[in-house]
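Chemist: Got a sequence here, can you build the structure:
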Amino acid sequence: MAEKIIIVDDQYELVDGLRVMLQEELPEVEIETFTSSLAALERARKEQVDLVLTDMRMPAMDGFQFLDELKKLDYALGVVVMTAYGGIETAVQAVKRGAYDFICKPFEFHNLLQSLNNGLENTRLIRKNIKLRRRRSDRTAFADFVGETAPMQRFYDNIRAVARANYTVLIRGESGTGKELTARAIHQESGRRDANLVMVNCPAIPEQLLESQLFGHKKGAFTGADRDYKGLFVEAGGGTICLDEIGDIPLSVQVKLLRVLQDGEIRPLGANKTIKLDVRVLASTNQNLEKKIEQGLFREDLFYRLNVVTIYPPRLSDIRDDIPHLMEHFAKMTCAEQGVDMKIFRPEFIEEMMKRSWPGNVRQLQNMIRRAVIFSPGDEIGLESIKSNNDFPDIPESGDEIMADLPGGVTYKEAKAKIIKKFSCSYMDNLLRRTDGNVSKAAGVSGLSRAAFQKIMNRYKISPAQFRH
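Modeler: Now for the predicted structure:
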């Protein structure tokens, strides 16, 4: 695409004469003229312009305002200002505000030509640097995303657009669609990327501790508060805080969060003064917040404060053509974790994965590939790896089966505990048997962390040693 210069001056004879002369010297450059800065600005909004040559004294919009609007549109756009001899001070001020150069009327044409050539070269360099920075940013921000389909490309574009603003963002999507990755990408693409990103798993923090964890507390504010604690919002200062599963926070904390979003400040528990905040808030949920509002479980005013900008990670069913790429990615990751050579998928296995509905989205696919890798002893992954993996004995399928082994008169709590124990023991025994007592492998198949898996084993006194051969 040819580079473009626009010339702006209210004297038609001047701009038309410059156009003719410049077109002879710069035949590869498209040159357009305007006698109105408003019309020139409208053109710059519609298509990329590489350099603007403008007079500082224009009707309707003064030169400084025109310059400011141009730089808002395109930081890389070069602007050369023309001014009368007595306006040098004004021209210097224009350069300080972002103009590339200035030239005094009347001017020698060769001086103008040199200034414009230099300005075009400067624009090229700035645009090249922006592209390089964007590529580096993309490699970081989108490093954990896998997907080349049109819905994923639109999603990446949406992340970039959302990241540029400083508004609160609500990330809404089904479980397993990558809401946490989305939050990390928004932060990494934003101007706050060099500051902290604090991820808060709201349901994981006990209700009675959530307020002090978020907003901090002073020593002695409550029993056990033996020191000051600044809180997660202050920790995220200058950066971003993401409140995961925002729909689960109690109403008492919702009130205080609303104040943070309204006033941009917090008051730690036990404090007499508020603390001003500079932090961007992201929130995520897989719940129907509108329904929770109707049920009185979520504040409507907080919802509207959070829902300034909404972004939706695509479901796996919406990016079905990306499934083979995701499968390969997860297989490489699992093989590296297990310290084995890369395995390849047989065509029938890929076909089966493409047909499935995946209600658990990408996370469900990831767990499936982990299991398939572990249960494939050779260098190929076929359907037998998932067929054998589905063979879990002793898991009841009907209500009658569930109740058959329970004595009469048992309480709900006792019945629930017995059923959970029976399921857990059966599941763990089966998994440990298949992985030869390797706790790390079994945990990977289950989708649990090793610590969580170990905790269940300890609870039911299951020893992995008995499964090792």
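Chemist: Please count neighbours and contacts with C-alpha atoms only from this point.
Modeler: Will do.
Chemist: What about the closest residue to A236 other than its chain neighbours, how many residues nearby?
Modeler: Spatial nearest neighbour of A236, chain neighbours left out: N196 (5.3 Å); criterion: CA to CA, 6 or more residues apart in numbering. When neighbours are counted by other CA atoms under 10 Å, N196 registers 16.
Chemist: quick one: N196 from F345, how far?
Modeler: According to CA to CA, to the nearest Å, N196 and F345 sit 40 Å apart.
Chemist: now L41
Modeler: L41 sits 55 Å away from F345, going by CA to CA.
Chemist: what do you get for G296?
Modeler: In terms of CA to CA, G296 sits 49 Å off from F345.
Chemist: and these two? which has more neighbours close in?
Modeler: Using other CA under 10 Å as the criterion, G296 and F345 rank with F345 on top: 19 against 11.
Chemist: another one to check against the first:
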Amino acid sequence: MNKNDPSPTRILLVDDEPDLLSGLKRSFAKRLPDVNVLTAASGNEALDILSVQDVALVLMDIMMGDMDGLEALDRIRSNAPDQTVILMTGYGTIELAVDAIRRGAWDFVTKPLELDNLTRILQKGLERSRLIEENKELRSKISSAGSVPEFIGQSPTMQRLYETIKTSATSEYTVLIRGASGTGKELCARAIHRLSPRSAKPFIMVNCPAIPENLLESELFGYSKGAFTGADKDHAGLFSLANGGTLCLDEIGDIPVNLQTKLLRVLQEQEIKPLGADTSTKIDVRIIASTNADLEKKITEGKFREDLYYRLEVLTLHMPPLIEITEDIPLLANFFLKKAGAEPNVSEKSFSETALTPLFQHNWPGNIRELQNVIRRAVLFCPGSVIDQKHLKLGTPPPALGTTINQDADKEMIPYKEAKESCLDSFTRQYVHRLLKQCNGNISQAARLSDLTRAALQKIIRRYDIDGNQFR
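Modeler: Below is the predicted model of the structure:
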């Protein structure tokens, strides 16, 4: 058999006592039925087996005739540094155990062997090997990807975001994704899940404001039969449905304060208590939260718990607005053009040489979602096969600093809340950019000039992912 052959998990037992070897093989065949037990009567035989077969764990005696276990361990580790090796001996001393661990053994056991304890050690060693292999596969998957699945941009800002997404995917920490509407927060959450070890498990997205406040708790945590009128059977909540996978709480800033308390407990204890239940249930769910809200402001207003905020922001990702990645507009526009052209009853179209020019001059209050809608409309209403500037119906950009809004302007209307937040974001970014430019990136001087504390200004800079070094 060669190393690439699909096969059950293997462990290799190495000892020059035939009776002990056959006895251990029979015992582990019963105790670990899903494991294929191989045997070797010497260190050299073990090395030959390891050269042609993948083995998850090696259990090896130290005192052997042709090659002692420590020498064999050194040679195994030189070929496979991550190999899980457990050494056993009838001459156990503290010095010998320390030397074995120092040379790379994962564990050390003494004879006579106690089978129940040894089985537990083997199970832990096998779990270690499994996790090492999963991490190798994940790193290989990530390193082979030029960017992140379904993301299009190649600007330096997006490249930094991709690296952050990939790093976040390899961990189990809670992630907080921040950014204005239309910047791709949901896409980011799905990418983190897809690149994570949980990718084969469920990914559940919850739009928190879309669920009525009186139903949100039961939807998240579930309920037991008889918990309230109409609860005629047990109902599994979204946390239970996402068990083993990832649950994304979209617009978490809009969750009621009383529910924030219960959510905090879930994050702390990793358990849920359905409505009407007497006991709590352990869960294994990774939480990703997203928001376009100013959580710091909500905290000062008493609308968001500060302890929950710090639980969520272990890893924070800032989704850049389209105005900050304008160099990616051609890539995005052509992607949306091909996507729209693939829809039923739509003929294939292309851009003229000058069609994209106005796209660089627009402020994009609706971000990437707005760009997608602009391209969709152009594809739909362009009568020919070539899209020109006149087919790109752009809304009026937000006013520059110091100007007033023309109430009668002919512009496409977006929801009030979205328009307000986009204008506020645009104002804040422009203000901070001008401020730092005037102060040559000096944060202390900028704080004095803006009448903000240094901490408050730095918080704004972090929230909008502004690189202060570019102004120095």
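Chemist: Could you get me the TM-score between them?
Modeler: Here the superposed chains carry a TM-score of 0.57, computed using TM-score structural alignment, normalised by the length of the first structure; 296 aligned residues with a CA RMSD of 3.7 Å.
Chemist: before we move on, the earlier item: corresponding residue for the residue nearest to A236 of the first structure in the second structure?
Modeler: Alignment note (TM-score structural alignment): N196 of the first structure maps to P202 of the second structure.
Chemist: surely its match meets F239?
Modeler: No. Proximity of P202 of the second structure to F239 does not meet the contact threshold set by CA atoms under 8 Å, at 10.4 Å.
Chemist: So which bit of the second structure is stretch 440-448 of the first structure matched to?
Modeler: Alignment of stretch 440-448 of the first structure against the second structure: no match, by TM-score structural alignment.
Chemist: who touches that stretch?
Modeler: Outside stretch 440-448 of the first structure, the residues that touch it by CA atoms under 8 Å, 6 or more residues apart in numbering are Q338, N367, M368, R370, R371, I374, L431, L432, T435, S449, R450, F453.
Chemist: Go through the lengthiest helix in the second structure and flag the buried ones.
Modeler: The longest helix of the second structure (DSSP state H) is helix 115-143. Using 16 or more other CA atoms under 10 Å as the test for burial, helix 115-143 of the second structure gives I121, L122, G125, L126, R128, S129, L138, R139, I142.
Chemist: ok so, going back, how about the contacts made by the match of N196 of the first structure?
Modeler: Taking CA under 8 Å, 6+ apart, one finds L241, A242, N243, G244, G245, T246 in contact with P202 of the second structure.
Chemist: do you know how far the equivalent of L312 of the second structure over in the first structure is from Y167 of the first structure?
Modeler: In the first structure, the residue matched to L312 of the second structure (TM-score structural alignment) is L306. L306 of the first structure sits 9 Å away from Y167 of the first structure, taking CA to CA as the criterion.
Chemist: same check, this time on V49 of the first structure
Modeler: For V49 of the first structure, the distance to Y167 of the first structure (CA to CA) stands at 29 Å.
Chemist: next one: L181 of the first structure
Modeler: Distance from L181 of the first structure to Y167 of the first structure, by CA to CA: 18 Å.
Chemist: Run through the helices of the stretch 301-450 of the second structure in chain order.
Modeler: With helices called from DSSP state H, counting those that start in this stretch, the stretch 301-450 of the second structure shows them at 306-312, 329-341, 367-381, 416-438, 443-450.
Chemist: Those: which one's closest to A210 of the second structure?
Modeler: The closest of the helices of the stretch 301-450 of the second structure to A210 of the second structure is helix 416-438. By CA to CA, the value is 14.8 Å.
Chemist: how far is the closest one from where the chain is centred?
Modeler: Relative to the chain's own centre, helix 416-438 of the second structure is displaced by 28 Å; criterion: CA atoms, centre = their mean, to the nearest Å.
Chemist: OK, contacts around the match of L312 of the second structure?
Modeler: T168, V169, L170, L282, A283.
Chemist: What of L87 of the second structure?
Modeler: Contacts of L87 of the second structure by CA under 8 Å, 6+ apart are L59, M60, D61, I62, G69, A100, A105, D107, F108, V109.
Chemist: Can you lay out these as a markdown table showing neighbour count, secondary structure and distance to A277 of the second structure?
Modeler: Listed next are the contacts of L87 of the second structure as a markdown table, based on neighbours: other CA atoms under 10 Å; DSSP: H, G, I helix; E, B strand; the rest coil; distance: CA to CA, whole Å:
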| residue | neighbour count | secondary structure | distance to A277 of the second structure |
| --- | --- | --- | --- |
| L59 | 22 | strand | 46 |
| M60 | 30 | strand | 50 |
| D61 | 27 | strand | 52 |
| I62 | 27 | coil | 54 |
| G69 | 25 | helix | 55 |
| A100 | 23 | helix | 50 |
| A105 | 22 | coil | 47 |
| D107 | 17 | strand | 43 |
| F108 | 21 | strand | 45 |
| V109 | 20 | strand | 45 |
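Chemist: of those, closest to L435 of the second structure?
Modeler: Taking the contacts of L87 of the second structure together and measuring to L435 of the second structure by CA to CA, the closest member is A105, at 57.6 Å.
Chemist: Would you agree L13 of the second structure falls within a strand?
Modeler: Yes. Using DSSP: H, G, I helix; E, B strand; the rest coil, the secondary structure at L13 of the second structure is a strand.
Chemist: My understanding was that it contacts M60; is that so?
Modeler: Yes. Shown here, L13 of the second structure and M60 form a contact pair, counting by CA under 8 Å, at 5.9 Å.
Chemist: Next, K297 of the second structure: secondary structure please.
Modeler: K297 of the second structure carries the three-state label helix when classified by three-state DSSP.
Chemist: Give me the distance between it and S422 of the second structure.
Modeler: Per CA to CA, K297 of the second structure is found 17 Å from S422 of the second structure.
Chemist: out of those two, which sits in the busier spot?
Modeler: Neighbours were counted for K297 of the second structure and for S422 using other CA under 10 Å; S422 has more, 23 against 11.
Chemist: Report the contact partners of that one.
Modeler: Contacts of S422 of the second structure (CA under 8 Å, 6+ apart): A180, S181, P365, G366.
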